[in-house]
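> Next comes the sequence, and after it the predicted model I'd like to discuss.
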Amino acid sequence: MEIVRKNSLEEINATIPVPKGTGGIFKKLFAFSGPGALVAVGYMDPGNWITSIQGGSLYSYLLLSVILISSLIGMLLQVMCAKLGIVTGMDLAQATKCLVGKKAAFVLWVAAELAIIATEIAEVIGSAIAMNLLFKIPVLLGVVVTVLDVFLLLVLMKFNIRKIEALVFTLITTIFVIFAYEVALANPDLGKIFRSFIPQYDILTAQVEGGDSAFFIGLGIVGATVMPHNLYLHSSIVQSRKYDRSDETALKEAIRYATIDSNLQLGFSFIINCLLLILGASLFFGKNPDDIGRFAQLYTALQDHTMVGAIASSTLSTLFTVALLASGQNAAITGTLTGQIVMEGFINFRLPLWQRRIITRLIAIMPVIGCIYLLGDKGDMVEKLLIYTQVFLSIALPISMVPLLYLTSSKKRMGKFVNCVPSIILGWLAITILVILNIQLISETIQMLFN
């Protein structure tokens, strides 16, 4: 099928100028920096928070290697996304539609929308809990209030993409500083931390009585880290930079700086996710699984000087909840953009961003409200729902990974910018392992349901 070129997110496509010529390396890096920050947000949303905190609480530093491997896979995939967008002038949804045809594209659109809704559920839960801890707003009311963040989107729409990128980067930096400070106060075991970056077999077998298995949480970490919607997002927003798309040298330069931007920002998100797991391990490991690892308990622990140190106070716990709220709002911005990208790319349909935001959010709050109504908001079921959404994202991930790897490994489509052999091997290896692990997870889940 012939690939028809069409601008992705036309309102921001090729709107950010970049310096010309061979000089001014740092100026060029600054001009190309920004898309990586919008992508990195998806690597540190509330879903990452709860899976990392739970992983540290139940299994100490064991799952740090999962965060490392997931982050490295994410870096590889995001570079492929950037290359696809820059070289073909299309985002992943558009290029996939041209590859598979309209009928299959509709099915893939539904899968992408489900992944976006799963991400939205995590943002709803994280924001509602943050408002409950900060302002004592009931969680159920907080869930409903999250619909109003459409007004935040309306305000942001008045700014250009460059200012939104700057805002997101500022919030990321704030989150990083807060958790680096809080982990330093928790005084973790640095030797064990560094040793835990080496994968261990216990990840597949460890099971704490009364808690989820290390394997289950590990897949949740994978789903929370390498998120399907980020692949569509990155392939689109890299096209916001204005350069000569007919010049091979300009394309090569754009790919180089986009790669640096992406890897630097994802490096930040990797460190933040490690800090979350380390904080969970330092404060809760070895305690009753029924009493650990939830947002409210971490909030309380940060006020306890016997757990964190003499400096612990309400300030630390407040900083934690502010960072949680910022994380949810950060992810809400990028989730809305991604929704528009997949809708336009797969089915060629467009809605105003604020309408898109309301529809997606209303769908996302329904399962959360149902969970609270049936089970209440005092226990851990709401946060368990959050973990389940991240496991679903892990299962959905190969649906986006396979077309991406196939397209960027095609010399016909990518020309001289086709994936190198090591990248192709690593990509297919990652997909194969992930599919096998997902099959095992589904099998175990079915057995649990019928036993």
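Nice, thanks for sending it over. Just so it is clear, the model here is predicted, and its values are computed rather than measured. Numbers count the residues shown, from 1 in each chain.

> drop to CA atoms for contacts and neighbour counts, all remaining ones
Fine.

> A strand includes Val4, no?
No - counting by DSSP: H, G, I helix; E, B strand; the rest coil, Val4 falls outside a strand, being coil.

> where's whichever helix or strand Pro422 is part of relative to the chain centroid, distance-wise?
According to DSSP states H and E, Pro422 maps onto helix 421-450. Remark: helix 421-450 is offset 19 Å from the chain centroid, using CA atoms, centre = their mean, to the nearest Å.

> swap in stretch 353-369?
Here the centre of stretch 353-369 is set off from its chain's centre by 18 Å, with CA atoms, centre = their mean.

> Other residues contacting that stretch?
117-118, 120-121, 124-125, 140, 143-144, 146-147, 150, 153-154, 336-337, 339-340, 382, 385 (CA atoms under 8 Å, 6 or more residues apart in numbering).

> ok, back up a step: what is the helix holding Pro422 packed up against?
helix 64-88, helix 214-225, helix 381-408 (3 or more CA pairs under 8 Å, 6 or more residues apart in numbering; DSSP states H and E).

> Can you name the next helix or strand after the longest one?
Sequence-wise, the next helix or strand beyond helix 381-408 is helix 411-414, with elements assigned using DSSP H and E.

> Show me what that next one packs onto, helices and strands only.
By 3+ CA pairs under 8 Å, 6+ apart, helix 411-414 packs against helix 64-88, helix 381-408.

> let's bring in a second one:
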Amino acid sequence: MAFLSRHPGIARDAADVIGSIPIPGAGAPWFRRFLAFVGPGYMVSVGYMDPGNWATDLQGGAQFGFTLLFVILLSNVMAMLLQALAARLGIGTGLDLAQACRARYSPAVSRALWAACELAIMACDLAEVIGTAIALQMLFGLPILVGTLLSACDAVLVLLLMNRGFRWLEAFIIALMTIIAACFGLQVLFAAPHGGAILSGFVPHASIVTNGAMLYIAIGIIGATVMPHNLYLHSSIVQSRAYPRTPSGRQDALRWSVWDSSIALSLALFVNAAILIVAAAAFHGSGHQDVAELQDAYHLLSPLLGYGIASTLFAVALLAAGTNSTVTGTLAGQIVMEGFLDLRLAPWARRLLTRGLAIVPVVFVVLIRGDGSVNDLLLFSQVILSMQLPFAVIPLVRLVSDRALMGPFAIGPVMKVAAWTTAGLILILNGKLLFDVVG
């Protein structure tokens, strides 16, 4: 609990946000209490529908039809469980995941975990840069290189939102998520997929594991869906509400926070499934199974679906997704750096640093191989994210199982089995991918 009073929070260069957002008293109607806790779950769910997800979902739908819908569903269930555990850690102990790791592990282990998480944040930022650049090209005809450089300007947006306050940030995130969901809701209506085919896609198929190409994309989907840095982010921002720091107050806050994140992640499930469904309906059965690039999808959607606005909706949603991910990526970066290293940077400085590191490989690849090569880089970034998952998931499960740390909030036997099964599945899938790549 020692970290609770000094945790730096998020906004205005790490000023206090912990416990700063008031909530109605216990006698208030349930919906008012629930709405007071709505926000952190949506900020976390942003990472589950960022541009990196689009690449894997699009490629999976175009190549394999509806088959990988099961992987999207599985990864979302895993995400719901892991985010609930992250919320439990933050609310139950007053520590975020980075602080808890620094408190419970040796300096060498903590530094290794920090390095792994920073690599994951860089991979996510790489996806945001590419997605934003591609969206700007679709909407305004800007070259990828120009769009990549313009993406650095998002530091100004992040700074303005942070200075407005945490609830403004949450409202901004939810507004853009609504735009994304609406765009893809219309896309699904335009595609008019067969309901039976969609339902069959949610049934597991052995080919997902036996087919190397399908497994590669499946692991990319899991890496794009279950974001390592989101576990750090969620464990911190759930503490922003001014709930009573008592056992009963924490238990009540945990219940509302889990509802918040589960509902928000259900929206992320809809968006990811919708991307794959549209790709499967539009491309897989029309001789365009090789569509793997966002630009190709943009150019083909309107002609294939028969609606001129279909491609524009795709580009608008992509730009909204990249912008949204920018905000949460900055917050996660601050939490990780401050929690592991006790090193604080102003939000704009942190944003420029991470965005600069992400821009360099994109510029290099575009200059050497051309615009089309950035899509391979986008898919590769999601596999890198997946490879970093064990370094966040395993410490999280160990910590929430530690009764000395968690007290009455330690998870029970059933939850332990579910959590370790999730961690084991992630390890097995990543091991299989690594074996295939090396072999």
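Done, it's in. Just so you know, these numbers come straight off a predicted model, no measurement behind them.

> and the helix holding Pro422 of the first structure, which residues are buried?
Ser423, Ile424, Gly427, Ala430, Ile431, Leu434, Val435, Leu437, Asn438, Leu441 (16 or more other CA atoms under 10 Å).

> what's the matching range in the first structure for stretch 35-46 of the second structure?
Per TM-score structural alignment, the counterpart of stretch 35-46 of the second structure in the first structure is residues 30-41.

> Also stretch 149-168 of the second structure?
So stretch 149-168 of the second structure sits over residues 144-163 in the first structure, by TM-score structural alignment.

> Measure how buried Gly24 of the first structure is and give me the count.
Residues lying near Gly24 of the first structure (other CA atoms under 10 Å) number 11.

> try His284 of the second structure
22.

> distance of it from Leu276 of the second structure?
10 Å (CA to CA, to the nearest Å).

> Identify the contacts common to these two.
Gly61, Ala62, Gly65.

> what does the first one align to in the first structure?
Spelled out, that is Gly61 of the second structure. In the first structure, Gly61 of the second structure lands on Gly56 (TM-score structural alignment).

> In three-state terms, how would its match be classified?
Following three-state DSSP, we place Gly56 of the first structure in the helix state.

> can you tell me which residues contact it?
Leu62, Leu63, Leu276, Leu277, Ile278, Leu279, Gly280, Ala281, Ser282, Phe284, Phe285, Gly293.

> Can you give me every residue that contacts the nearest residue to it once chain neighbours are set aside?
Distances taken as CA to CA, 6 or more residues apart in numbering place Ala281 nearest to Gly56 of the first structure, at 4.1 Å, with adjacent residues excluded. If you count contacts by CA under 8 Å, 6+ apart, Ala281 of the first structure has them with Ile53, Gly55, Gly56, Ser57, Leu58, Tyr59, Ser60, Tyr61.

> Quick check: Ala281 of the first structure is in a helix.
Yes - judged by three-state DSSP, Ala281 of the first structure forms part of a helix.

> one step back: narrow the contacts of stretch 353-369 of the first structure to those in helices?
When DSSP state H is applied, the contacts of stretch 353-369 of the first structure are split such that 117-118, 120-121, 124-125, 140, 143-144, 150, 153-154, 336-337, 339-340, 382, 385 fall in helices.

> Got a quick ChimeraX command for the buried subset of the residues you listed?
Those of those that count as buried under 16+ other CA under 10 Å are selected in ChimeraX with:
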select :117,118,120,121,124,125,140,143,144,150,153,336,337,339,340,382,385
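
> Can you get me a residue count around Gly165 of the second structure?
Counted with other CA under 10 Å, Gly165 of the second structure comes out at 14.

> picking that back up, endpoints of the match of stretch 35-46 of the second structure, how far apart?
End-to-end for stretch 30-41 of the first structure, by CA to CA: 19 Å.

> What are the buried residues along it?
Result for stretch 30-41 of the first structure [16+ other CA under 10 Å]: buried residues Ala31, Phe32, Ser33, Gly34, Pro35, Gly36, Ala37, Leu38, Val39, Ala40, Val41.

> One more: stretch 211-230 of the second structure?
214-230.

> Equivalent analysis for stretch 5-19 of the first structure, please.
Here stretch 5-19 of the first structure shows Asn7, Ser8, Leu9, Ile12, Asn13, Ala14, Thr15, Ile16, Val18, Pro19 as buried, counting by 16+ other CA under 10 Å.

> Then stretch 278-298 of the first structure?
Using 16+ other CA under 10 Å as the test for burial, stretch 278-298 of the first structure gives 278-285, 289, 292-296, 298.
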